[in-house]
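A.B. asks: Sequence and predicted structure are below.
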Amino acid sequence: MGSVDRGRLDGRRALVTGGSKGSGAAVAQRLRELGADVYVTARTMPEGYEHPDRFIAADTSTAEGTALVASSIAEAGGVDVLVHVVGGASTPSGGFAAITDEQWATELQLNFLGAVRLDRALLPSMVRSGHGVVLHFTSIQRQMPQYDASLAYAAAKAALRTYSKGLANELAPHGVRVNAISPGGIETEAYERFVDRIAEGNGLSREGAKQKILDSLGGVPLGRFARTEEIADLVGFLVSDQASAIVGAEYVIDGGTVPTT
């Protein structure tokens, strides 16, 4: 079978969490282009969504939301590819002392436990079938935690990485591959709005605001953040048969932000 065929996902069913916008939307689109039947879950279906029969409106940070997604996917016949994109930080600034128990719980549910619950619901069918691919989105903050307003997010993503590695070792003998992708900054609509706020608040041009953001990370050697389609490119490869020997890995896509030794 040729390499082009091994990159295709024809005949496979996929689920992308957080797939309504940003990287999640780009990933869902790419998997469809590769031939997969793609289901998407997010809290709210975007207006005019092109595939309403493949959208599951649910909050996967809750047990109820996870159960709704799991039952919908079970009715569809299970999935062959599961990509956990959903995540985010909502902690107020102020460092460790400002993070309440409730805020810790919120970050852990959204960025870690939601994936754990959904895996627990959907992966047994993969194990029974003897094949499947799971991809967890972690973050470079698990290696470079920003303490002011995203320490809980960073810690949750570190937990997700450790969990992913253990899960990969457990499931690989059953034909199920588990890997992680660790993005740095991504040029999403939310990022562009953030650039506008930084520019307005500091009297800078948009380019000046972008440079200020890059400098706050200690610099990004590539000179820019990753684009959503570049994130989707990596996901498409990792969930395809072209990556059939890659298990328990974490691929960093950050333009060189994380220093290596």
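C.D. replies: Great, that's in hand.
A.B. asks: okay, CA-based contacts and neighbour counts for the rest of this
C.D. replies: Will do.
A.B. asks: Show me what the lengthiest strand in the chain is packed up against.
C.D. replies: Assignment by DSSP state E gives strand 176-183 as the longest strand of the chain. Packing partners of strand 176-183 (3 or more C-alpha pairs under 8 Å, 6 or more residues apart in numbering; DSSP states H and E): strand 132-137, helix 151-171, helix 228-238, strand 250-253.
A.B. asks: tell me the angle of the first one relative to strand 176-183?
C.D. replies: Interaxial angle, strand 132-137 versus strand 176-183 (axes from the mean of the first three to the mean of the last three C-alpha atoms, to 10 degrees): 20 degrees.
A.B. asks: next up, a second structure to put side by side with the first:
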Amino acid sequence: MSGSDRDRLDGRRALVTGGSKGSGKAVAERLREMGADVYVTARTMPDGYEHPDRFIEADVTTIEGTDAVAARIAEAGGALDILVHVVGGASTPAGGFAVITDDQWLTELNLNFLGAVRLDRALLPAMIESGAGVVLHFTSIQRELPQYDASLAYAAAKAALRTYSKGLANELAPRGVRVNAISLGGIETEAYERFVDRIAEGNGLTREEAKQTIYDSLGGVPLGRFANTAEIADLVGFLVSDRASAIVGAEYVIDGGTVPTV
């Protein structure tokens, strides 16, 4: 196989969760550029979406949503070749551990952990039967650097996802399916830029000063900036390609050097 062939995904089917915006959108676009037939799932299809026949409106934090995605993929016929779990986020209010209710814990766990577990359970048996495939779970540097004020439940859920991902990798590698994880630091998305604006306006700062305040809250970002979504997509493109055929059970950190330990 030539080097260029190892960069291509022609003839392969992929599913990207949380693929309507941010990193998920960039990942879906990159996999299409590489030749894959890409399905995307999110709660709502954006207006004017270019590939409506490949969009699955579903909430994968619920059992019903997971079932709907699995049914749609089954209708298309055959096993997936690539499954990328991007969906995630934190909605816990500030105030520390004592304000996190049972319902909020379940919200964070369903969004950041159990949704991926359920979707894997639904879609991976066909991938295993085919004897080949790649699964990527998006974790977070908060599994190593948990922020306690408003994202402790998120951090715990992502830590669980990493542990699950490693165990799943060990189980499935002998059966031809590679499982890996990508640990994200801060990402320059539209939502992040709006957050910078709020910090700047609320504190009388320039946007650059506001960004530095955010970096300082994480203990610093040696690179001096967060990764952008295209850089996340670059890493995904490599890990799902044949160039990464010996990489199993790994977690790739992309955080501009935020995590200070080895």
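C.D. replies: That came through, no problem. Note that the structure is a prediction, hence the values are computed from the model and not measured.
A.B. asks: Redo the helices and strands packed on strand 176-183 of structure 1 as CSV? Include distance to Arg13 of structure 1 and mean neighbour count.
C.D. replies: Putting those into CSV (distance: least, C-alpha to C-alpha, whole Å; neighbours: other C-alpha atoms under 10 Å) gives the following:
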stretch, distance to Arg13 of structure 1, mean neighbour count
strand 132-137, 10, 24
helix 151-171, 19, 21
helix 228-238, 14, 19
strand 250-253, 23, 19
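A.B. asks: Out of those, the one nearest Arg197 of structure 1 is which?
C.D. replies: Closest approach to Arg197 of structure 1 among those is made by helix 228-238 (20.9 Å; C-alpha to C-alpha).
A.B. asks: and for the helix or strand where Thr41 of structure 1 lies, what span of structure 2 is it aligned with?
C.D. replies: For Thr41 of structure 1, the host element (DSSP states H and E) is strand 37-42. Aligned by TM-score structural alignment, strand 37-42 of structure 1 falls on residues 37-42 of structure 2.
A.B. asks: what sits up against the matching stretch?
C.D. replies: Contacting residues not belonging to stretch 37-42 of structure 2 are listed as 10-20, 28, 31-32, 54-60, 69 [C-alpha atoms under 8 Å, 6 or more residues apart in numbering].
A.B. asks: Buried ones among those?
C.D. replies: With burial judged by 16 or more other C-alpha atoms under 10 Å, the buried subset of those is 12-20, 28, 31-32, 54-60, 69.
A.B. asks: check which helix or strand covers Ser72 of structure 1.
C.D. replies: Counting by DSSP H and E, Ser72 of structure 1 is found in helix 63-76.
A.B. asks: Mean deviation, that helix versus structure 2?
C.D. replies: In the superposition against structure 2, helix 63-76 of structure 1 averages 0.4 Å from its aligned positions (mean C-alpha distance after the TM-score superposition for structure 1).
A.B. asks: again, but for stretch 152-162 of structure 1
C.D. replies: Counting by mean C-alpha distance after the TM-score superposition for structure 1, stretch 152-162 of structure 1 comes out at 0.2 Å.
A.B. asks: so where is that stretch in structure 2?
C.D. replies: Using TM-score structural alignment, stretch 152-162 of structure 1 pairs with 153-163 in structure 2.
A.B. asks: Show me the contact partners of that stretch.
C.D. replies: Residues contacting stretch 153-163 of structure 2 (C-alpha under 8 Å, 6+ apart): 89-90, 92, 100, 105, 108-109, 112-113, 137, 139-140, 142-144, 146-147, 181, 251.
A.B. asks: Take these and keep only those in strands.
C.D. replies: Checking the contacts of stretch 153-163 of structure 2 against DSSP E, those in strands are 137, 139-140, 181, 251.
A.B. asks: ok, the residue nearest to Met45 of structure 1 when sequence neighbours are not counted - contacts?
C.D. replies: Of all residues not flanking Met45 of structure 1 in the chain, Ala57 sits nearest, at 6.2 Å (C-alpha to C-alpha, 6 or more residues apart in numbering). Shown in contact with Ala57 of structure 1 (C-alpha under 8 Å, 6+ apart): 41-45.
A.B. asks: So which of the contacts of stretch 37-42 of structure 2 are in helices?
C.D. replies: Using DSSP state H, the members of those that fall within helices are 28, 31-32, 69.
A.B. asks: Out of those residues, which comes closest to Ala173 of structure 2?
C.D. replies: Leu31 (22.4 Å).
A.B. asks: distance of the residue nearest to Gly220 of structure 2 when sequence neighbours are not counted from Ser23 of structure 2?
C.D. replies: Excluding the flanking residues, the one nearest Gly220 of structure 2 by C-alpha to C-alpha, 6+ apart is Thr258, at 6.2 Å. Distance, Thr258 of structure 2 to Ser23 of structure 2, using C-alpha to C-alpha, to the nearest Å: 19 Å.
A.B. asks: and if you look at Lys158 of structure 2?
C.D. replies: Lys158 of structure 2 sits at a distance of 17 Å from Ser23 of structure 2 (criterion: C-alpha to C-alpha).
A.B. asks: Leu152 of structure 2 too?
C.D. replies: Counting by C-alpha to C-alpha - Leu152 of structure 2 and Ser23 of structure 2 are separated by 22 Å.
A.B. asks: Find the nearest non-adjacent residue to the residue in structure 1 that Ala230 of structure 2 lines up against, please.
C.D. replies: Using TM-score structural alignment as the criterion, the counterpart of Ala230 of structure 2 in structure 1 is Glu229. Excluding the flanking residues, the one nearest Glu229 of structure 1 by C-alpha to C-alpha, 6+ apart is Ala26, at 5.9 Å.
A.B. asks: Go ahead and confirm that neighbour touches Asp233.
C.D. replies: No. Applying C-alpha atoms under 8 Å as the test, Ala26 of structure 1 and Asp233 come out as separate, 9.2 Å apart.
A.B. asks: Would you format the helices and strands packed on strand 176-183 of structure 1 as JSON lines with distance to Asp80 of structure 1 included?
C.D. replies: Compiled in JSON lines, these are given as follows (distance: least, C-alpha to C-alpha, whole Å):
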{"stretch": "strand 132-137", "distance to Asp80 of structure 1": "5"}
{"stretch": "helix 151-171", "distance to Asp80 of structure 1": "14"}
{"stretch": "helix 228-238", "distance to Asp80 of structure 1": "13"}
{"stretch": "strand 250-253", "distance to Asp80 of structure 1": "20"}
